[in-house]
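Colleague: no sequence on this one, just coordinates:
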């Protein structure tokens, strides 16, 4: 790949994660537009990135992740919580759980109702379709067949998972053959970005094919440390190859596009002089443009999981991951057969209500025929067990992300204020009680012995909430710190074209622009946002809005 003679490009993209990978591909399609992508991490050569089960290794590897932690609070039992994000080509799509989940139509209709023109469900559905290559049975009016990310069905089926699903069905929760169809409620197996036993990250699906083009340059180990402004126009980005090194600069003739993720985008804006004036003053950063919403409106999913011990003789993932049985699983994976090495961390979904009121699901529940040790992250128990968890779809608890200093090698303050909103506590309680019922169906009785976490004696609301505070954790679904909204909204950072309010030549394209949390994992929505943004940036007409079925309107 040729290096540009002059260190200047049409577009400079900060971040080679899900959004940055899509943008790099789309903006260089015409062969004439030049693009430089700055990625803070290394190339995605770590072999664990490409083995789906390898996320257990990469999640704790600072060589390819941002090892962020939240601030401790009373409602996390005084614990800081690790909220790791990807720092390599592909970003978090190289280390995440690979689940493909779009959410509900009304998630996006609510975005449009907030004054964001062109972001209703009918508007964004064509862009969801454009990102994916659905492999399997699907309604082609809703699902895509030719996008960069293959979306496949689970091929490793465990009898305990089947029993869990049948128990849900008999309890009145219907089996849903495609929760991404626009109708989400029900139970079934997750769809995931895994093909032939390998993770397909956004880097593999979008960025790598584009890197053969002469008009794209990708610079790794390039940590953005400041946006270069002329007045209020963004004209470039400064970056560091190492701590204490001399800053380098790359210029953008048309636009600077921030795709660093919810934490990093907010921090980069702040250390560059765009954000709340009081914060910038504490940082000693001259104010380029005061935008009070930068870093605010942060949200994340906070999950609470229950564990049950399986009966003697029942083989779960705990046993399959050790000794000779693990060797057999590795051999199966190497020969292209279904294996625990090619799984998403959660196998079964339940989208349902936390109470008996009518309406769309307000909970996501997950089930896995394996269990993790108390107080440990992704460390399997020594005994056979299963895990099920739940979290509120649309958390109301809001927090913030704030730079601690102008040193971008110092992690920002991440304060999610988990469960601070009483509605989140109410929905979480309903989720715990629903999961407990679903783990105690007659269909699971032949397999499961007893509840180990939190234990059958923990029953009262205050006891369950105390357990949630001490044992809940992030879903790594960080959004909202550069919220999309009209200029009349004092909390908004970007408009409905994703342009930063009050600035020129500066856009944000990543999960930070989401005005509210989708009722889903955030990866699929981030891909969609980038696809839609690529048309905006290129000045192309938006895709024609989809004609919706009655149940998805």
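Modeller: Looks like it came in fine. Because the structure is a prediction, the values reported are computed rather than measured. Numbering: from 1, shown residues only.
Colleague: Could you use CA atoms for every contact and neighbour count after this?
Modeller: Noted.
Colleague: Report the contact partners of residue 163.
Modeller: By Cα atoms under 8 Å, 6 or more residues apart in numbering, the contact set of residue 163 is 443-444.
Colleague: how much space between it and residue 444?
Modeller: Between residue 163 and residue 444 the computed distance is 6 Å (Cα to Cα, to the nearest Å).
Colleague: From the contact counts, what lies against the longest strand seen in the chain?
Modeller: As assigned by DSSP state E, the longest strand anywhere in the chain is strand 248-258. Helices and strands touching strand 248-258, by 3 or more Cα pairs under 8 Å, 6 or more residues apart in numbering; DSSP states H and E, are strand 8-14, strand 233-240, strand 506-508.
Colleague: contact partners of the helix or strand following it?
Modeller: Per DSSP states H and E, the first helix or strand lying C-terminal to strand 248-258 is helix 262-271. Helix 262-271 is contacted from outside by 224-227, 258-259, 275-276, 279-280, 283, 285, 294-295, 401-403, 405-406, 412, 414, 478-482, 508, 510-512, using Cα under 8 Å, 6+ apart.
Colleague: what about versus this one:
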């Protein structure tokens, strides 16, 4: 999906020294309500919490909310970023300005398959994480994605499974109840829904959870042309994109509060919603977790070391039950590595004492690369998504309509339209069998770094098998979207390439080396070329041709597959801010980092809650899955500790 270089699910982290002074009891001098506390308050009271959560994104705040439902449980969330005061660029879709809270200086290493470009990647650094800066798209993965996670789990030994009373075998059926629990859907006006092709199945829509979502009550007229053109090239309307099957075209559900038509994100739905009733729920913003502290006698997590994100002295805070990492696909593996959990070879390089030798930490990096295709039009319909920028009169009219009636173009994320298409490989190209055959004939080891650990390779082989099965079936491999103005967007949902995240220093304030290794597996280019050609086919359909589209440079001159690939090497963005899978929930023998209860191997009282635990990308944006996964993990933890 188009997340304008955003949507991620977290932000937070990392620190320094290491004192094992005995933790003191929780002090009643701390604030009486769920509060944003400061370092002075925390240090002065020498507080101990039951749970410390590193990262205040979707996963971290969902857990904090649910765990503090028990009044006897004390939770501290440490968030690297600030607290948004209600900036218009975050709250108002039509004023979308996510860069306020981009994690600073996140750059890749040179991408060898993309002409050695060094490219910025986006992660949220703000309370709410990626949910505060994404494009507000609410979709789930395909049902087979979650079934595939279960398929991969079953390929390992029985030690992978924990003892939770909550089902630890992942599948669509075990995830669906948590999707329903997490969400609060408001149906659009019936007449508008009919006009805008919005359909849904009430059985798969939750209506009483914290996360509010609906559909923008407006669409640009050109969206109808795109919709009809997409149907003419074989993309059928989808009855409900949240049903686990969404290949075709559908209006995009948006995390809009139907009453205010503003963004509903994790800070609002899992902190602000409950803060007046939760004296046991504290947030420390503007601080980064540097590492987890362990009792050296038993490798039990006892707390974390943290310091100001702007730099300064490190301090310790202690947890009597667990430390939970929810810092995102880039920063969670960084914290683990700085804490002595990761590949021994990497830890030895920086003189870090090995607490648990887990080669999979920081491996298996995945994202959903994006391609922006420019267009000019001789007869485009107006208004369109570009009119807000190009026409001051229209902009003023739409802003006034939004301010007075909560209607119009300002209810849509700036530069986007309201329809999107998802394609299986079969829908994208008639050559799908040849692509699959080439992928099956390739050596999986060629898709990973040359020095990859044998367990990580074994896990990748299982993933690859699952993905190629999806290629043969009906799971989405890509998205097409037109914002109704001057570009189209093509997303690759199921790349076979795998990247890495590795520390470059023991300084917790320094970003790790991020190597997406985008398109290092040549099959990714084959799939991307098929999606690109499908987009061309759509724009060549009569309903789009009446608008007079012309593909812009540098794509227009590319006709052969080889020429298209050469252009893509210069144009692909490796990241849609969906960095995942770097602390995978897989058996240890398959390069896994956490077990079925998301507990880190080789230590105790330490879990990973964020998108890092995913073993493999889903066909969709991460937001919905992370809310549901947070709910599921909260139930597991509550069951283990007998919490209310």
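Modeller: Yes, it's here. Note that the structure is a prediction, hence the values are computed from the model and not measured.
Colleague: Need the TM-score between these chains.
Modeller: Once the chains are laid over each other, their TM-score by TM-score structural alignment, normalised by the length of the first structure reads 0.90; 524 aligned residues with a Cα RMSD of 2.0 Å.
Colleague: Have a look at how far, on average, the longest strand of the first structure is from the second structure.
Modeller: Its matched residues in the second structure lie on average 0.6 Å from strand 248-258 of the first structure after superposition (mean Cα distance after the TM-score superposition for the first structure).
Colleague: In that strand, which residues are buried?
Modeller: 249-252, 254-258 (16 or more other Cα atoms under 10 Å).
Colleague: And the residues you listed, which is closest to residue 40 of the first structure?
Modeller: Proximity to residue 40 of the first structure was ranked across those by Cα to Cα; first place goes to residue 258, at 12.6 Å.
Colleague: Trace that closest one over to the second structure, please.
Modeller: Matched across to the second structure, residue 258 of the first structure falls on residue 325, judged by TM-score structural alignment.
Colleague: For its match, list the residues it contacts.
Modeller: With Cα under 8 Å, 6+ apart, residue 325 of the second structure has these contacts: 53-55, 60, 332, 606-610.
Colleague: Against residue 496 of the second structure, how distant is the closest residue to residue 619 of the second structure other than its chain neighbours?
Modeller: Leaving aside its sequence neighbours, residue 619 of the second structure sits nearest to residue 141 (Cα to Cα, 6 or more residues apart in numbering; 4.7 Å). From residue 141 of the second structure across to residue 496 of the second structure, the span is 17 Å (Cα to Cα).
Colleague: ditto for residue 397 of the second structure
Modeller: Counting by Cα to Cα - residue 397 of the second structure and residue 496 of the second structure are separated by 46 Å.
Colleague: Please apply the same query to residue 260 of the second structure.
Modeller: Distance, residue 260 of the second structure to residue 496 of the second structure, by Cα to Cα: 41 Å.
Colleague: the more surrounded of the two?
Modeller: It is residue 496, of residue 260 of the second structure and residue 496, that has more neighbours when counted by other Cα atoms under 10 Å, with 23 against 15.
Colleague: for the more buried one, what are its contacts?
Modeller: With contacts defined as Cα under 8 Å, 6+ apart, residue 496 of the second structure is in contact with 447, 464, 467, 519, 521, 523-524.
Colleague: Kindly indicate the member of these with the most neighbours.
Modeller: residue 519 (24 neighbours).
Colleague: Aligned counterpart of that residue in the first structure, please.
Modeller: Aligned against the first structure - with TM-score structural alignment as the criterion - residue 519 of the second structure pairs with residue 419.
Colleague: Hmm, its match is touching residue 425, no?
Modeller: Yes - the criterion here is Cα atoms under 8 Å, and residue 419 of the first structure meets it with residue 425 at 5.6 Å.
Colleague: any idea what residue 408 of the second structure aligns with in the first structure?
Modeller: Aligned partner of residue 408 of the second structure by TM-score structural alignment: residue 339.
Colleague: ah, wrong one, I meant residue 545 of the second structure
Modeller: By TM-score structural alignment, residue 545 of the second structure lines up with residue 445 in the first structure.
Colleague: and what of residue 279 of the second structure?
Modeller: Under TM-score structural alignment, residue 279 of the second structure pairs with residue 214 in the first structure.
Colleague: Please identify the helix or strand for residue 291 of the second structure.
Modeller: Taking DSSP H and E as the criterion, the element that holds residue 291 of the second structure is strand 287-295.
Colleague: Wait, residue 55 of the second structure touches residue 77, no?
Modeller: Yes - contact criterion Cα under 8 Å: residue 55 of the second structure and residue 77 qualify, at 6.5 Å.
Colleague: Any figure for the gap between the nearest residue to residue 116 of the first structure once chain neighbours are set aside and residue 503 of the first structure?
Modeller: Once flanking residues are discounted, residue 116 of the first structure sits nearest to residue 496: 5.0 Å by Cα to Cα, 6+ apart. Applying Cα to Cα, the value for residue 496 of the first structure to residue 503 of the first structure is 14 Å.
Colleague: secondary structure element for residue 168 of the first structure?
Modeller: Assigned by DSSP H and E, residue 168 of the first structure belongs to helix 159-170.
Colleague: what stretch of the second structure does that helix fall on?
Modeller: Against the second structure, helix 159-170 of the first structure falls on residues 221-232 (TM-score structural alignment).
Colleague: Residue 55 and residue 77 of the second structure: which is more packed in?
Modeller: residue 55 (40 against 26).
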